[in-house]
Every structure is written in C-alpha cells, then in structure tokens.
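1. whatever this is, show me its structure:
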Amino acid sequence: MRYSLYFLSLFFSLSMFSQQEDAWVYFKDKPNAQVFLDNPLQMLTQRALDRRANQNIALNVTDAPLEKSYVDQIKASTGITILAKSKWMNSLHIRGTQSSIAALTANSFVDKVVYANRNLNSSSGKVTVSPVENKNVTAKVKIDYPYGNGANQIQMLNGQVLHQQNFTGDGKVIAVLDAGFPGVNTAQPFQNLINNNRILGGYDFVARSDNFYTGNNHGTLVLSTMGGYKENALIGTAPDASYYLFITEDVVNENPVEESYWVEAAEKADSLGVDIITSSLGYFSFDNPNYSHIYSDMNGSTNFISRGAEIAFSKGIIVVASAGNEGNSSEPHIGGPADAVSVITVGAVSASKVKAGFSSIGPTSDNRIKPDVMAQGAPSAVSNTAGTITTSNGTSFSCPIMAGMIACLWQAHPSKTNQEIRQMILQSSDRYTTPDNNYGYGIPNFGSALGVQSFENTTTFTVHPNPAKTTISFSFSHLNTPASVIIYSVLGQKVLEQQVTLENQDVSLQALKSGLYFYSFDAEGLHRTGKIIKQ
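-> Sure, this is the predicted structure:
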C-alpha cells in the first residue's frame, strides 16, 4: 500500500507539471526603446501623435515595441506557445506546462512570470487601414432625425440636441472591441458607413485573420446602436463617426487570453489614433475555475484588461465599458475592465429610466462608485445581421449608445481632453450629487453637457433669491409638465423633495437649518444642478 501511494503521488505530480497553463511573462526593459521614441512614426500614426499633442501627453517607454530578441528567445523555448503580446505591459501571454513556464525565469531579461492560476503564483496584427476624413460642418438650421424605434434611447440622454446642431460624430474614430461583425458589410443599416468609407479597418485577434466581418453577431448589434442608419427605424448615436472593428472575444472558450487579446487590440487602436474605445465585454469567471477572478481583484489595478484600459486612458483615449449583466446573480458586481478607475462604465435602465435588474452593480472592491452612468438597455433598438430592426436587452447596448453620444460631444468640444469630457458627462448626470452603486452618477444630459438644453434655447431658468431665508423660487418657462426639485445636504443626503409648476414655483426652506445645500432640478428636456444658501 505504501508503494501504491507513492506511485499515485508521483502520477499526480507529473500530471500537474504536464498540464497546460496560461501565464504572462514580463520583461525587465526595452533596450532599444529610445530608437523608437526618437522616430515615433515607426510605431504610431500621425493621428495618434496628434491626439497626444492636443492633450499634452508625452511619449514614454510604454509606446515603444517589445524587444524583438526577447520575444524570439521566448518563442524558441521548449514547450512554450505565444498567444498575445503587449508593449504597454512589456509582456507576452504564453501557454505551456508549469515546468516549461518556470524555466523562462532563468533568462536574464525576464522580470517575472504571473500565472493565470493564482494558486501557482508565489504571492496571493495586421490591420486594414483607411484615412479618416475630417470635415468642418457648421449647422445653419435645426436638423430633425427620423429616429424611429431608437428615438427614446437617444432622447433619454438629450442626445438629439447634439444631432440637431450636426454633432453626429464626424471626425471622431471609435474602436469597437467585440466578438464579431457579420453582416456589417452587407446589411442596409450599415450602408451609410460603408458608402462613406467610415469603416476604416479591423482585425480578428482570436483567429489572427484580416477578415473581421465574421464571428458572433454580438458586435454587429453593438455597432448598430452607434453607426446604424435606417430612416424611421433606427439611427445610431454616432452615425457619422468612423470605426475600427476588432474581434477579441473567443465565443467558444472563456480564457484569460481574451483579456490579452483585448489589450493587444487597444494598443493597435491607440497606434491608429482612435479617440474612443467601446467594449461590451467583461471578464470575471473562466472555464477553468482556477483562472477565475475573485471580487477583491475588481480594484482597477489587478486585472490585466483593467490595467490595459487605464493605460489607454493615459494615452488620451476615452474607454467605455459595459457594466455587465450579472445584477441578478450570486455575484452581482462589475468585472473587468469595468472596474478600472478612468473607464466610463455604463449600466442599463428601462425606457422609463428604472435600473434593469440584470445590470451589474458596484462598488469596486476598493469601494469606488460603479457603474459611472446609465443608458437605455432594457431594451435597446438594434439591427441584426440581416438588417432587420429589432430589440435586445443588456448593458452590451447601453454601453455603445453612450459611446456614440460621447463621440458627438467630443466633436462639439474638440479642444477638451479625455479627462475633461469624462467629467462633463458625469457632472451632467441626474444623480451627480448623490451617486450610488446601482445607478452610479445617473443618466447624463448631453444637451446640458453641450451647454444648451434645446436647439431653440427658449426655456429660461432662474433660482432666486439666493441666498434665501424662508422661500426660494425655481422660475422657468415653456415647460408644460411639473418639474422635480430635490435638495441635498453637503453630505449628499436628500433633505427635501417637491414638485414645482409654472403656477407654483416656490419651495419653502423653513424646515432647513442655515447653511450650504445643493439642488437638482429635473423637467422634461431640462436638467439643472447648483448650490443654494439658506440664511
């Protein structure tokens, strides 16, 4: 029996070391980085350099490519397969046996190896490119778009105000990272993009193929919410933006390499000069439970994909991610990259602005507010691969709806940085003063962020007297429905809520102590926030 136990133990030991594992191998340096930094057009397009220059972002060593000799030595190592590369992380995603992977640490240029299986760690492409055409167009008159079934998902965000002034995403480039884009090159709702050369290129990082009009139809539905154009049926939030389409999701296998594909695609998007990355993908659990994340990983700095998203933001890109659809599950929290600090994480609400039960929630494990904002995702109007306009549920669709509107807003404010645009969106949201981990900062008002509430700008709004002793008036015109006034303490606690009308615009402050308060005023098509002082 003793010998049997010995050989059984030996068998399991050998099995463990012969099993294929995923890992990241990190390099210590980039010895030839300065050569590339002195010649940046070898690694970045002029558009990418312009984006950095416009936001005063300097080049650094993360912009330089991996050291080729290091990559070649890893590639030649026995039992090792390279699955993905990241210049930002100075790393390779590899697969091999535990013994083969461990042997890589003998190379002097290897900094560390991190296994996808946390139990094994010592501590617990080619892209088809077309040029972007920037057009300076000034709207002379109000333009009304025949939104059709997609009207509410735009009007909820007051996005029609931007469209009416011809801010429709023109000159902005959006990279869509998803599971596939079949039908985009043939279906009628995408012909506006095709005919105007607004599909700039793409790549399938999973299959390592130039054919990106393939794969799962999820990306097709996602793109339609931004770039679709079918009059009286569906018009997307950014019909005149330009797009790169990248496949990074393996719909057959759920494996951490998908996070590496995502970062690789984000790096390519950066080098091509994109302005916005939108991704309706999220990672928490994998097929191999040893690879799965745990809630404590959702701190914005642990997950490979979230770290990559944060670097993308540091390059001047706005990153928009879906919150996820696990709100009704035993683990309802957001995954990566939605947990990243600078990512605009989007949850889903119904047409009546009520949070969808499936929409994943915060906080992050380091107790930050997530999601950031909300948009309609229960349901959203989308186009399928045949060009039929239908509906679908998920934060997968509220996310690109938001991303398209962000492109329009940035077109309207081209001198703003990505950080400034992000803050403008949050500050325009209807729960900005009282965020929570279900709605985040709420539903943005892009008319407010633009600086106008409507094209005609006929509504007047004043709050007086301010400071006030007993009563304050919220005066407004040209609104036919009651407005909601909510007053908050400096700690964000709701202390008063009242409806006001054209006939009765006064709010009594007699129950409040003297001091500083914040107000939120909401009516159909009009959102205002501000400060009041009770004397």
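2. could you use CA atoms for every contact and neighbour count after this?
-> Noted.
3. and the helices in the stretch 101-250 of the chain, which stretches?
-> 151-155, 160-164, 191-195, 218-227 (DSSP state H, counting those that start in this stretch).
4. show me what the second one is packed up against.
-> Pointing back at helix 160-164 there. helix 395-412, helix 446-450 (3 or more CA pairs under 8 Å, 6 or more residues apart in numbering; DSSP states H and E).
5. distance between that helix and the chain's centre?
-> 22 Å (CA atoms, centre = their mean, to the nearest Å).
6. ok, back up a step: what's the closest of the helices and strands packed on helix 160-164 to Gly300?
-> helix 395-412 (18.6 Å; CA to CA).
7. give me the next element, helix or strand, following the closest one.
-> helix 418-427 (DSSP states H and E).
8. find the residue at the geometric middle of the chain.
-> Centroid-nearest residue in the chain, with CA atoms, centre = their mean: Val320, separated by 1.3 Å.
9. how about the closest residue to Ser429 other than its chain neighbours, what does it touch?
-> Leaving aside its sequence neighbours, Ser429 sits nearest to Pro444 (CA to CA, 6 or more residues apart in numbering; 3.8 Å). Residues near Pro444 by CA atoms under 8 Å, 6 or more residues apart in numbering: 157, 373-374, 425-430.
10. thinking again about what came up before, to Val263, which of the helices and strands packed on helix 160-164 lies closest?
-> Closest among those, using CA to CA: helix 395-412, at 18.5 Å.
11. tell me the buried residues in stretch 287-299?
-> For stretch 287-299, a neighbour-count test (16 or more other CA atoms under 10 Å) marks 291-293, 297-299 as buried.
12. what of stretch 104-122?
-> Neighbour-count burial for stretch 104-122 [16+ other CA under 10 Å]: 104, 110-111, 113-117.
13. could I get the buried residues of stretch 287-299 in CSV, plus columns for secondary structure and distance to Leu162?
-> Below are those laid out as CSV (DSSP: H, G, I helix; E, B strand; the rest coil; distance: CA to CA, whole Å):
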residue, secondary structure, distance to Leu162
Tyr291, helix, 44
Ser292, coil, 42
His293, coil, 40
Asp297, helix, 38
Met298, coil, 35
Asn299, coil, 35
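14. I have a second one here; can you model it like the first so I can compare?
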Amino acid sequence: MKKILFISFLTCSMSIFGQQEDAWIFLKDKPNESFFLNNPLKMLSQRAIDRRIAQQVMLNNVDVPIDSLYFATLKSIKNVSILGKSKWLNAVHVKAPKKTIDSIFTSLSFTHKIEFADKSLNNLSNKSTRTGYHKKHNNHKNKLNSLTAVFNYGAANTQIKMLNGHFLHNKGYTGKGQIIAILDAGFPEVNTLPAFQRIRANNQILGGYNFADRNTNIYSRNNHGTHVLSTIAGYLKDRFLGTAPDAEFYLFITEIEESETVLEETLWVEAAEKADSLGVDVINTSLGYSTFDNFKHNYSYADMDGKTTFISRGANIAASRGILVVNSAGNSGNDSWKYITAPADAENVISVGAINKDSIIASFSSFGPTIDGRIKPEILALGVNSAVVNATNGNISLANGTSFSSPIMAGLIACLNGKEVVYTKTSNAINAPIKNYFLKKSLIESADKFLNPTAQYGFGIPNFETAYLNYTDSTSSINESTFASIKVVPNPIEKEFSIVGFTNTNSTFDIKVYTILGEVVYQKSASSTSEIHKLNVSRGFYFLSIKQGKLEKILKIIVK
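-> This is a model prediction of the structure:
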C-alpha cells in the first residue's frame, strides 16, 4: 500500500528536466471533511452561511478546503511549482515536466486524475472533441479595451435609463446591503480618485487581494478594473453615478495583463472561492478565455459547453453557492473566433453582451449559443461609448466593450437583489439557489427579445421595472400571507422556543428543523397558537422551515 508521507524516492526520481507543462492534479477525497462540515465557521464567514440559508443551499464537501497534508506533500516535491489550488474542484495547479507530473499521479495514492492544459497530453477520450485550436494570440485586445473619448455632464444617464435602472434607484434600491466582488486586472487610483471618494469615506471597500502577485496591493496593475468598478461605484456629483453606488466591494486581481496563460483561470477560481467565503452576493468579471500564449492550451468552440474549462466549472460552483455571477460575453464578434469565451459559457453565469445607445448590437459583441445549444449571452447593456471614470486623470470618458456592459448590469442586479422577499420553492424541478432562480427568471423574462432570442442578442435588453414587478409578483402572495410576520422566540434559544406571528389562527403548519447539512433534527405539525417546541440538539446554527401547502418560509435559528 502506498504511503502518502513516504516521498523521499519521489524527491529524487522527480529531478527530471524537460518541457514545463501546466496541469491540474485532481485529488481523490477530503479526509478533513467531517471536521469542517461540523465547524462551518472554520471555512466560511457567518455572512456566507447566512447567504446559504437564504438561498436554501446546504453545505457539502465542495465547501471543504483541500487537505493540508495532501497539499504539503505536493509542495515538497522537487522541480514542481505549485501555482494555485481550488477547494471547489479539489485540484492543485502545478507546473513541471510531463514525466514528473505523470510520476506524481502514479506514485501518490491520493491523486484522482490529471488534466494537462495541453490537451494533446491527456488521454485520447479527452482529445476526441478538441479540434480547431487558434494559434493566433488575440485575447488581450478582446478583454482590455481602451478609452476612446472624453464626456461630460450626465454621462451615465443612457446606460442606466436604457435598462430602466433608475426605477430601482427611485424606489431606494441602490445596492445598500449588497456586497459585490470585482475580479479583474487591477485597480490603480481607486484609492485616490475623487470619483471613489464617496465609497472610501463610507468604508464601502471592504478589502481584496492581488492574486496575480500574491500580495495585498490591490491598487496596482492594469487600470481596466478601475474603469469597470467606476460603472458600478463611481460618483461625481451631478456628473456621474454608478449603477450600485451604495453597495460594498471586494477587489480581486486575477488577470495578468502581460501574459495570457491558464494560470489566470486558476486565480479566478481562487478569488471566487474567497468571495464566497466572505459572503459576497454578486461577482462581476469582465474577463474571458479562449486563446493563450501557448497555442496548445487554446480552447475550441467545442469546449464552450459550460463544463469543460477550469474557470467555467468554478463559475458554476460559485453560482451554486448562491452567488449571482455576472460575466461579459466577450469582444470577439468581429474575429474568426466570434463566440463567447469562458466562463460566459457556464450555465449558471449571467452573460452580458453589448449594444449601442440605439439598442443595436455592437459588432464586436460575442456570439452564442453554447456548443450544447443554450442561449448566450442572455441579456444586453450599453457597451459602445459606455461612460466610465478615466483612471489616468479622473475625468469621465467613453469606453467600448462587453467589459463595461457587464458591470453596468451587475450593479443593477445587485440593486434588485437588495429587495427583501419571502419565497417558496414551488417545484422540486428547481435545481438552483432559490432566490437567485426567481431573480434571474424575472430579469430574463423582462428582456425585449425574450420570446425570440437570437445568437448575438440573446434574450435582449432587460427592463428593470418589469423585472422588479415580475420578481414581486412571484413572491407577493407569500409576502402578504401569514408568513410575513412569523418569527422564532427566543432566538438564540437554549432548549425551548415558540413560533409566533401567525395571522391565520385556524391553520396548521409543518415545522421542521434541520442542520446546515440538511439533516432533520426536529419536525412537528403545529397549530397557529404559540405552543412550546423543545429541541435536544448541540450548539450551532440551524434552519427552521415553516410550510403550509406550497408556501414555505426558512428562518435561521441559533442554539446556545
């Protein structure tokens, strides 16, 4: 039997020099799973746990960190560079000669499979659909479009009002209470420009990390992220307003401008995992991947199925944790590639294309559908002459790209997400975080081409007033029902509690208490009187479900 700690022979035999290859080593299991699932605050913030409760998302082994012993073993091997890791995918990104990587796989019992970035090095079954690689490196111009002109007073009017986003603002939904993570190429001058003074003064920048350089200097690198952030958070009195000016932000640098490598996919997933653990509500990423400096790593259109690329797999998991993930569709509409890029192909990502002020599609906006026929992009926003704050001089400028249609949309999505609703899972067929399911459904159904989507327009231009009304209608009967005022007292509880606030005194309700892992620890059919319920459980956080027919309300309770 192989011993994972006995690696002395590995450190010798793996001193094999050769072509350095990128690969993801997927691990078999997580021996520490029980500990972390029983102690969720060791891996997630309370806000992240609360988001799962609100979305009816149970914890599982996907949330558990990579085993520290496995990781230390890999890190100790000579001639192997550890570039990154993902707990969601239980994978470690390494760079080493192929023979070394192969030796790791055959010699260590905890390895499950290897995926080389160069698909020709993988087994034949993995190569069968990987054709049509691009040898021309062109992604940088597609991702980081430059500013083109100077604008002035009222610059943000068009990009907000064409989506009827001002309807949300007028109702008081300006992003307050929402946390947005921006995953991008850099945020220089966000700490100095007047346009960000308001969010600095109000402590709306909660932190971040520079994954590209593995340090905390987030106000560095390419100014693309600064321009992106400005469309959401920028404020210049009477001159410019972002789409979610009262949201809070984490800023993560995952893009390495000077090169184009698969490492950026890994860094993106790492950042998304960090955002999840911090309790982020919305992720915006104006990045996309299809071609790389090493053409052997390039993706084909056949890979745009939402489950092949490392980054798209990570993005889908982020959405499954209850995060609204918004991504630019890509700027390849005029290129030979022309299609969406990863992770815009991921099924649960909201992909955003670009239009001009006349609601005509931008020629550069990337095409769908995905290779498996799903509509992408789903929706559109202004991406031609979008108003942004120029990181160089702090003035208002114009910029082109789905890089800007995406954050414009993400900010308004955050505003809509700020509407508090009580909802029910009306169908067991809904296999998604429930609140986000209703929000996305309402948004897409508000779009002008919902009944006749096309390859480049998707479902079209959403109307946030209609989306708001759709969202409200889908939950209003519940909000106005007896569920609205129900609460648990006391909370936190010790051994006993009551459920109060029933307005219909002639009804009975099914009561169920279950752990964050979904294990039912108490259930009873209760009348509408304030009867006493007794719990015999250990300390911790629990869900309490109150259900009548198809209506259900979920409350968080704490047992002291």
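15. ok so, going back, how near is the residue nearest to the centre of the first structure to Met405 of the first structure?
-> In this view, Val320 of the first structure and Met405 of the first structure are 11 Å apart by CA to CA, to the nearest Å.
16. again with Asn299 of the first structure
-> Shown here: Asn299 of the first structure relative to Met405 of the first structure, a distance of 27 Å by CA to CA.
17. so stretch 270-277 of the first structure matches what in the second structure?
-> The aligned range for stretch 270-277 of the first structure in the second structure is 276-283, by TM-score structural alignment.
18. burial measure for Asp372 of the second structure, as a count.
-> Around Asp372 of the second structure there are 12 other residues, counting by other CA atoms under 10 Å.
19. with adjacent residues omitted, what lies nearest to the counterpart of Asp366 of the first structure in the second structure?
-> Using TM-score structural alignment, the equivalent of Asp366 of the first structure in the second structure is Asp372. Using CA to CA, 6+ apart and skipping residues adjacent in sequence, the residue nearest Asp372 of the second structure is Asp305, 5.9 Å away.
20. give the contact list for that neighbour.
-> If you count contacts by CA under 8 Å, 6+ apart, then Asp305 of the second structure has 345-346, 370-372 around it.
21. which of these has the largest number of neighbours?
-> Asp345 (35 neighbours).
22. and that one, what's its match in the first structure?
-> Checking TM-score structural alignment: Asp345 of the second structure goes with Asp339.
23. which strand or helix spans the aligned residue in the second structure for Ile443 of the first structure?
-> Here Ile443 of the first structure is matched to Ile461 in the second structure, going by TM-score structural alignment. Assigned by DSSP H and E, Ile461 of the second structure falls within no helix or strand.
24. returning to that earlier point: now the contacts of Pro444 of the first structure as a markdown table including neighbour count and distance to Ala266 of the first structure?
-> As requested, the contacts of Pro444 of the first structure are arranged in a markdown table below (neighbours: other CA atoms under 10 Å; distance: CA to CA, whole Å):
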| residue | neighbour count | distance to Ala266 of the first structure |
| --- | --- | --- |
| Leu157 | 24 | 27 |
| Val373 | 28 | 22 |
| Met374 | 31 | 24 |
| Ile425 | 24 | 23 |
| Leu426 | 23 | 24 |
| Gln427 | 19 | 27 |
| Ser428 | 24 | 28 |
| Ser429 | 26 | 27 |
| Asp430 | 23 | 31 |
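25. what's in contact with the match of stretch 270-277 of the first structure?
-> 43-51, 178-183, 272, 275, 318, 321-326, 410, 414.
26. same question, stretch 88-98 of the first structure
-> With CA under 8 Å, 6+ apart as the criterion, stretch 88-98 of the first structure contacts 16-30, 62-63, 66, 71, 79-86, 101, 257, 260, 267, 308, 311.
27. which of those fall within helices?
-> 16-18, 71, 101, 257, 260, 267, 308, 311 (DSSP state H).
28. that older thread, mapped onto the first structure, which of the contacts of Asp305 of the second structure hold?
-> Compared against the first structure with both residues aligned by TM-score structural alignment, their matches' CA atoms under 8 Å, those retain 345-346, 370-372.
29. so who does Asn327 of the second structure touch?
-> 284-287, 343-344, 349-352, 406.
30. ok, those residues in the first structure: which stay?
-> Shared with the first structure, among the contacts of Asn327 of the second structure: 284-287, 343-344, 349-352, 406 (both residues aligned by TM-score structural alignment, their matches' CA under 8 Å).
31. give the helix, strand or coil label for the residue nearest to the centre of the first structure.
-> strand (DSSP: H, G, I helix; E, B strand; the rest coil).
32. aligned counterpart of it in the second structure, please.
-> Aligned partner of Val320 of the first structure by TM-score structural alignment: Val326.
33. surely that match meets Gly353?
-> No. With contact defined as CA atoms under 8 Å, Val326 of the second structure and Gly353 do not form a contacting pair (11.0 Å).
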